[in-house]
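**Q** Below are the sequence and a predicted model for it; my questions follow.
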Amino acid sequence: MQCHVGHLVCSSCRPKLSCCPTCRGTLGNIRNLAMEKVANNLMFPCKHKQTGCRVSLGLNEKAEHEEICEFRPYSCPCPGASCSWQGQLEKVMGHLQHVHKNITTLNGEDIVFLATDINLPGAVDWVMMQSCFGHHFMLVLEKQEKCDGHTQFFAIVQLIGSRKQAEHFAYRLELNGNRRRLTWEAMPRSSHEGVASAIMGSDCLVFDTSIAQLFADNNGNLGINVTISVVC
């Protein structure tokens, strides 16, 4: 962008300025096409360079890359929590252990995720951490009440890590009891992907109240067998 005299202002700074920083003249929305043409022939580092990204891109590709860059800040992975924390990947577990202390962590590649009181009314989230293979996985069971009164449960696993790391693992969720078995297998979601979109698209273990009652005990507790495996 440029002022009416021709002084240049980058698009990032333009929204923060009320006048030209050089001549104090009025700033409009005048594009400098000559400089844009020059910029399109240059390579620019990703804005997440300081946190590890080594990619350089053309101006027309930069914004799109930065939206999905693996080195962009991670959000708090807790579902249903109004937590606005953001930080680097290596600080996510520290945040969870310091702020979300009520989340239990179990060690091992095979564990039982016990969701208690599944008959509680309304929308409810159950969350647990699983530690194995040098990584942490977040196990989520979400109960949703639809507007028609129909209740559904969504179970999913998320790796506290990047998508590239998640591609090396698979998880299996299994409801087992009363000579019945319900199983779901998939690649865990990454921290950047989160679980919300997968739940919205039913890309996880989905079952309704009647199915839940087949596997729950008399106290309304539901055990989900969780197995994490390494994919070669």
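**A** All right, it came through fine.
**Q** make it CA atoms for all contacts and neighbour counts henceforth
**A** Noted.
**Q** what about the closest residue to V157 other than its chain neighbours, which SS state?
**A** Excluding the flanking residues, the one nearest V157 by C-alpha to C-alpha, 6 or more residues apart in numbering is L139, at 4.7 Å. Following DSSP: H, G, I helix; E, B strand; the rest coil, L139 is assigned to strand.
**Q** Next, the contact list for L139, please.
**A** With contact taken as C-alpha atoms under 8 Å, 6 or more residues apart in numbering, L139 is in contact with 113, 127-130, 155-158.
**Q** buried stuff in the host helix or strand of I211?
**A** Using DSSP states H and E, I211 maps to helix 209-215. Of the residues in helix 209-215, 212, 215 count as buried by neighbour count, 16 or more other C-alpha atoms under 10 Å.
**Q** Which other helices and strands does the next helix or strand after it contact?
**A** Remark: after helix 209-215, the chain's next helix or strand is strand 222-230, criterion DSSP H and E. Here strand 222-230 touches strand 110-115, strand 169-177, helix 209-215, going by 3 or more C-alpha pairs under 8 Å, 6 or more residues apart in numbering; DSSP states H and E.
**Q** this is the other structure I want to compare:
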Amino acid sequence: MDWLEQFYDDGLMNKTTEPNTRASKWELEKEKLVLNNVSELLECPVCLTIMSAPIYQCPNGHTLCSMCKFRVKNCCPICRTDMGSIRCLALEKVAKPLEVPYECPLEDRGCKVTGNIPKLITHIKNHALAIMHDGSRIAIDFARPVSLNTWSWKLRVYKCYGCYFCLYIKRFTSSNATGDVAYIRFMGEENEAKKFSYSLEIGGDGQKLTYQGVPRSIRVRNENFLEEGMFVSPSFWEENEQEFRLKLKGQISQN
């Protein structure tokens, strides 16, 4: 695994012992063996990715990541017993030093909080940074004051399929185009994001735009977010100073 190899290589670079001695070679081999064993312990048996908190275990001790717990409908994929809600705290403790924290979905607005997904969700809820939704269906009525040239908009976070998704609408400006881009980001790793897709439709005053795509991970830094969402050009808006009512609809799907 790439992260494990990098972790191991970094450890080797920091070693001060002579690599030609038999003892130091044994120490390095032992360290590599330990890291390989840790990797096997933290590998989810369903999605085969490295687990991080929350990690669940069935009554027989088989472990599972939180996303796959939802996918298998709370049934252990190894022994077929009910998973319940038992957390494997020992394994979570092992995984914690290996976690790479996520940045807050509102990092572009100046938020500096980082952490795992449960921590970020708690942070977002406690500080009312987003409107939270349960379910995969998107249905929003909102207004855009044309004279202000900006959205009456707040980040939306959707909980579905045991995961969280962020719905953004951002202003895009370049030498070739100016408008607004609506897109969805997955709160998790990029390889997990590819297991989902989404559709968006925005309409008002007899006009309609549609888009279908695959969400990117919130880890991805992409200044040109025009490439990953639905572009709404200024010509879509009314040309007067009246408040323009819009309907945004969509669906998040599991592939």
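**A** Done, it's in. What you are looking at is a predicted structure, and each value in this text was computed from that prediction instead of being measured.
**Q** re the thing from before, packing partners of the helix holding I211 of the first structure?
**A** strand 151-159, strand 169-177, strand 222-230.
**Q** And those: which comes nearest V55 of the first structure?
**A** Closest approach to V55 of the first structure among these (C-alpha to C-alpha): strand 151-159, 24.1 Å.
**Q** correct me, but D208 of the first structure touches G149?
**A** No - using C-alpha atoms under 8 Å, D208 of the first structure is not in contact with G149; the gap is 11.5 Å.
**Q** can you tell me how far M132 of the second structure sits from L12 of the second structure?
**A** For M132 of the second structure, the distance to L12 of the second structure (C-alpha to C-alpha, to the nearest Å) stands at 45 Å.
**Q** More neighbours: these two, which one.
**A** M132 (18 against 15; other C-alpha atoms under 10 Å).
**Q** Tell me, how many residues neighbour the equivalent of Q165 of the first structure over in the second structure?
**A** Taking TM-score structural alignment for the superposition, Q165 of the first structure sits opposite E192 in the second structure. By other C-alpha under 10 Å, 17 other residues sit near E192 of the second structure.
**Q** In three-state terms, label E192 of the second structure for me.
**A** From three-state DSSP, the assignment for E192 of the second structure is helix.
**Q** Pull out the buried positions in the longest helix along the first structure.
**A** For the first structure, the helix that runs over the most residues, judged by DSSP state H, is helix 59-68. Across helix 59-68 of the first structure, burial judged by 16+ other C-alpha under 10 Å covers 59, 62, 66.
**Q** before we move on, what about stretch 203-212 of the second structure?
**A** 210-212.
**Q** Can you measure across that stretch, start residue to end residue?
**A** Using C-alpha to C-alpha, the two ends of stretch 203-212 of the second structure sit 15 Å apart.
**Q** ok, now stretch 182-196 of the second structure?
**A** Across stretch 182-196 of the second structure, first to last residue, C-alpha to C-alpha, it's 17 Å.
**Q** Can you add distance to N41 of the first structure and give the helices and strands packed on strand 222-230 of the first structure back as TSV?
**A** Below are those laid out as TSV (distance: least, C-alpha to C-alpha, whole Å):
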stretch	distance to N41 of the first structure
strand 110-115	53
strand 169-177	40
helix 209-215	58
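**Q** now, which of the buried residues of stretch 203-212 of the second structure lie within strands?
**A** Residues from those lying in strands, with DSSP state E as the criterion: 210-212.
**Q** now those as a markdown table including distance to E223 of the second structure?
**A** Listed next are those as a markdown table, based on distance: C-alpha to C-alpha, whole Å:
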| residue | distance to E223 of the second structure |
| --- | --- |
| T210 | 22 |
| Y211 | 20 |
| Q212 | 20 |
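**Q** before we move on, the earlier item: nearest approach to P45 of the first structure belongs to which of the helices and strands packed on strand 222-230 of the first structure?
**A** Closest among these, using C-alpha to C-alpha: strand 169-177, at 30.8 Å.
**Q** can you list contacts of that closest one?
**A** 155-157, 181-188, 205, 214-215, 223-231.
**Q** Now do the same contact list for the residue positioned nearest the centre of the second structure.
**A** Closest residue to the average C-alpha location of the second structure: M187 at 1.6 Å, with C-alpha atoms, centre = their mean. M187 of the second structure sits next to 117, 163-166, 217-218 when contact means C-alpha under 8 Å, 6+ apart.
**Q** cutoff 6 Å now
**A** Shown in contact with M187 of the second structure (C-alpha atoms under 6 Å, 6 or more residues apart in numbering): 164-165, 218.
**Q** For N219 of the first structure, state which of the contacts of L139 of the first structure is nearest.
**A** Among those, and counting by C-alpha to C-alpha, the member closest to N219 of the first structure is F113, at 15.7 Å.
**Q** The closest one maps to what in the second structure?
**A** Match for F113 of the first structure (TM-score structural alignment): I140.
**Q** likewise L222 of the first structure?
**A** That one, L222 of the first structure, aligns with L246 by TM-score structural alignment.
**Q** distance of the closest residue to its match other than its chain neighbours from R22 of the second structure?
**A** Distances taken as C-alpha to C-alpha, 6+ apart place G204 nearest to L246 of the second structure, at 5.0 Å, with adjacent residues excluded. Distance, G204 of the second structure to R22 of the second structure, by C-alpha to C-alpha: 74 Å.
**Q** How about E201 of the second structure?
**A** 65 Å.
**Q** When these two are compared, which one has more neighbours?
**A** Set side by side, E201 of the second structure and R22 show more neighbours around E201, with 18 against 9, by other C-alpha under 10 Å.
**Q** So what does the more buried one match up with in the first structure?
**A** Checking TM-score structural alignment: E201 of the second structure goes with E174.
**Q** Need the nearest residue in space to its match, chain neighbours excluded.
**A** Here the residue nearest E174 of the first structure, using C-alpha to C-alpha, 6+ apart, is T183, at 4.4 Å.
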